[in-house]
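Colleague: Fold the following.
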Amino acid sequence: MAHSTIIQLLGNQSDYLLNHVSKTVEKSMIHPTGPDVIERLWIDSDRNIPTLNNLQRLFGHGRLANTGYLSILPVDQGIEHTAGASFAPNPIYFDPENIVKLALEADCNAVASTFGVLASVARKYAHKIPFVVKMNHNELLTYPNSYNQIPFGTVKEAWNLGAAAIGATIYFGSEESRRQIVEVAEAFEYAHELGMGTILWCYLRNNAFKKDGVDYHSAADLTGQADHIGVTIKADIIKQKLPTNNGGFPAIGFGKTNPGMYDQLSSQHPIDLCRYQVINGYMGRIGLINSGGESRGESDLAEAVYTAVVNKRAGGIGLIAGRKAFQKPMKDGVELIHAIQDVYLDKGITLA
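Modeller: The predicted model follows:
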């Protein structure tokens, strides 16, 4: 995708996003990603050699290989959102092989999915594209449903099917979040012992996070703290929703805040809101990938490019987009993922 096409898709927000200069946390303070990300940011950590090898596998595969950026296809929605609701727009994805084929056709760095999906085709594909096994889920057949992620398998099972990394979700703010923190921390430590990378879906879930008609589940201050807890339990990569607002702590009336969180470390600009997430990942030492969000139809391409530009200019390391890609014909899904990748390949789009 030419730079002009990116500008066209951004529309009247192109100047607002592409020419923004962040005056909150300056870019010189951020640890930027790049081709040498493993040597520069990970070599001094406690991660063992097999883990570093698998992190390099993730960063060294696909169309974004050796750029320091990641494009991951996640398809765990068959559990998280029910299979029927997720795959009705495109039933070919009931077949796990098509999930992996989409990731390969789109030249992604990795494919992230459930134990069952990846195990069913592991011998054919585990050596062709890095696997990320999503270990826990919130199944929707318990009624009434609760915000509870439970393990669907073991770290050893993920290792046995050839995974380069494991993924897990914690619903921060939910009644079960403390148990989930302990479970995931233990799983991540064992994954590192076996030589796998770790990716944490740092999501918020609490009905009280909606106040006076405003939803703060994607507030920069709340998601930033979730990210900070996530890197504390040694996630190698953080997955987070793009922030859409700020001020969740004072609006809801809990937690501890400082005025500088809002008038010095952030602003209302979307890139500055996302940068607040980045700095909570140890100033970018632990990479931030934002989620692509649900499919909305014709606006998907523009929304995906918008999210990629914000993430990249904030100091993030990529996008993990699922429904916007697999709920379309495969050709269109590949086109959308390539559009995202084009943003990260465009050397004219730099840190704000």
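
Colleague: make it CA atoms for all contacts and neighbour counts henceforth
Modeller: Noted.

Colleague: Now the residue nearest in space to the middle of the chain: which helix or strand?
Modeller: The residue lying closest to the centre of the chain (Cα atoms, centre = their mean) is K239, at 2.9 Å. Applying DSSP states H and E as the criterion places K239 in strand 237-240.

Colleague: before we move on, what about L140?
Modeller: Assigned by DSSP H and E, L140 falls within no helix or strand.

Colleague: What is the neighbour count of it?
Modeller: 14 (other Cα atoms under 10 Å).

Colleague: these two touch, right, it and I79?
Modeller: Yes - the criterion here is Cα atoms under 8 Å, and L140 meets it with I79 at 7.3 Å.

Colleague: circling back: what's the separation between the residue nearest to the centre of the chain and I286?
Modeller: In this structure, K239 and I286 are 11 Å apart, going by Cα to Cα, to the nearest Å.

Colleague: Show the end-to-end separation of stretch 8-28, please.
Modeller: So stretch 8-28: terminal residues 29 Å apart, Cα to Cα.

Colleague: now the other sequence, so there's something to compare against:
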Amino acid sequence: MNISTDKIKELLGGDADSLLNHVSKTIDKSQLHMPGADFIDRIFVQTNRNSQVLNSMASLFNHGRLAGTGYLSILPVDQGIEHSAGSAFAPNPIYFDPDNIVKLALEGGCNAVASTLGVLATVSRKYAHKIPFVAKMNHNELLTYPNKHDQILFGSADEAWNLGAVAVGATIYFGSEGSNRQIIEIAQLFERAHELGMATILWCYTRNSEFKKDGVNYETAADLTGQANHLGVTIQADIIKQKMPTNNGGFTKIGFGKSDPDMYDKLSSEHPIDLCRYQVANCYMGRIGLINSGGSSSGGKDLEEAVKTAVINKRAGGMGLIMGRKAFQRPMKEGVNLLNHVQEVYLNKEIDSA
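Modeller: Below is the predicted model of the structure:
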């Protein structure tokens, strides 16, 4: 597949000019550590990560259609627990079978597949040597009533290593009642994963019913998610996964935490690329890569939404997308096509940082 810039413009529709020609006047791109083929040598060789972690990082960066670019396209399928298997797989029941999850990642040219211990363990001997595994270690199991904002560990770093994973993934619900425990648990998990030579990916989500005010959900505000990112890199996540910011000013609107007017007036703006760049800045100015999530499937507009998200992430200085439901909640051929379109944004040299 080779998608032209004109085709990308067509998919962006009325947003094409705003997204492709935006020049950021907030945090200049010269201050960022941008993704690239030399990212591990340029950034991670300077860190405390051991040689086996660097080897694991290299396996992530050098697989699939984006191999050697410094960008990542990861298929995440942990929704069988996070959203209930029935609700996640009802649109396409073949993904109850772990084999098809890995097949989609392989045929879609992804750098890696991220899924639960159970999914990856079931097919590990068949696929662990064919595509990098990211073992997602904790989940909000959703069967407790009433539902609560909590993530609990389903296994250990040693189990992930034994099934052939090159990385572990975990979620922290920053701002939730259980966040203190989650921070401690995942810091310890990441420490052990690094000892074993695996990379670490943190789903940095904010969760608190009080983060919603006057009909606006500030769980995806740039200031709140940016700070979640900053907490995530503090416990030595090698890659941060974050939702695309949809607004800003959560600290001031809700009336908690600490903020500075420059956060909103100088370090960001209302433009989606500038909002996302603030997230990148909180990942040590890009020394730790930011991958944004693809969000839920809305049906007919999924392809356009996926391409738009990729353009925003790339031009903000991000490292790629981790996109699941938009890909697996449709026939496999269509899922592969959607993943390939996203990858084409990162392969397109005419689309650069804003």
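
Colleague: Got a TM-score for the two of them?
Modeller: The pair, once superposed, lands on a TM-score of 1.00 when counted by TM-score structural alignment, normalised by the length of the first structure; 352 aligned residues with a Cα RMSD of 0.4 Å.

Colleague: Would you map the strands across the stretch 1-150 of the second structure?
Modeller: With strands called from DSSP state E, counting those that start in this stretch, the stretch 1-150 of the second structure shows them at 72-77, 112-116, 133-136, 138-139.

Colleague: the inter-axis angle of the first one versus strand 112-116?
Modeller: In this structure, strand 72-77 of the second structure runs at an angle of 30 degrees to strand 112-116, with axes from the mean of the first three to the mean of the last three Cα atoms, to 10 degrees as the basis.

Colleague: Other residues contacting strand 72-77 of the second structure?
Modeller: For strand 72-77 of the second structure, contacts defined as Cα atoms under 8 Å, 6 or more residues apart in numbering pick out 60-61, 66, 101, 105, 110-116, 291, 319-325, 339, 343.

Colleague: rerun at 6 Å
Modeller: A105, C110, N111, A112, V113, A114, S115, G320, L321, I322, M323, G324 (Cα atoms under 6 Å, 6 or more residues apart in numbering).

Colleague: on average, how far is that strand from the matching bit in the first structure?
Modeller: In the superposition against the first structure, strand 72-77 of the second structure averages 0.1 Å from its aligned positions (mean Cα distance after the TM-score superposition for the first structure).

Colleague: So which bit of the first structure is stretch 100-117 of the second structure matched to?
Modeller: The aligned range for stretch 100-117 of the second structure in the first structure is 98-115, by TM-score structural alignment.

Colleague: Please identify the buried residues of the matching stretch?
Modeller: Residues of stretch 98-115 of the first structure classed as buried: 99-115 (neighbour count, 16 or more other Cα atoms under 10 Å).

Colleague: Ok, stretch 25-32 of the second structure next?
Modeller: In stretch 25-32 of the second structure, counting by 16+ other Cα under 10 Å, buried: T26, I27, K29, L32.

Colleague: quick one: what's aligned to the second one in the first structure?
Modeller: Pointing back at I27 of the second structure there. I27 of the second structure maps onto V25 in the first structure, by TM-score structural alignment.

Colleague: Now do the same contact list for its match.
Modeller: L265.

Colleague: Please report how far F172 of the first structure lies from I229 of the first structure.
Modeller: Distance from F172 of the first structure to I229 of the first structure, by Cα to Cα: 9 Å.

Colleague: So for the two, which residue has more residues nearby?
Modeller: A direct count of neighbours by other Cα under 10 Å for F172 of the first structure and I229 places F172 higher, at 25 against 17.

Colleague: What's that one aligned with over in the second structure?
Modeller: So, by TM-score structural alignment, F172 of the first structure is matched to F174.

Colleague: Repeat that for N245 of the first structure.
Modeller: Looking across to the second structure (by TM-score structural alignment), N245 of the first structure lines up with N247.

Colleague: looking at it, its match is touching A221, isn't it?
Modeller: Yes - counting by Cα atoms under 6 Å, A221 is a contact partner of N247 of the second structure at 4.7 Å.

Colleague: before we move on, back to that, quick check: closest non-adjacent residue to the match of F172 of the first structure.
Modeller: T206 (4.6 Å; Cα to Cα, 6 or more residues apart in numbering).

Colleague: so what's that neighbour up against?
Modeller: So, once contact is read as Cα under 6 Å, 6+ apart, T206 of the second structure ends up touching Y173, F174, G175, E219.

Colleague: In strands only, show me those residues.
Modeller: The strands, defined by DSSP state E, take in Y173, F174 from these.
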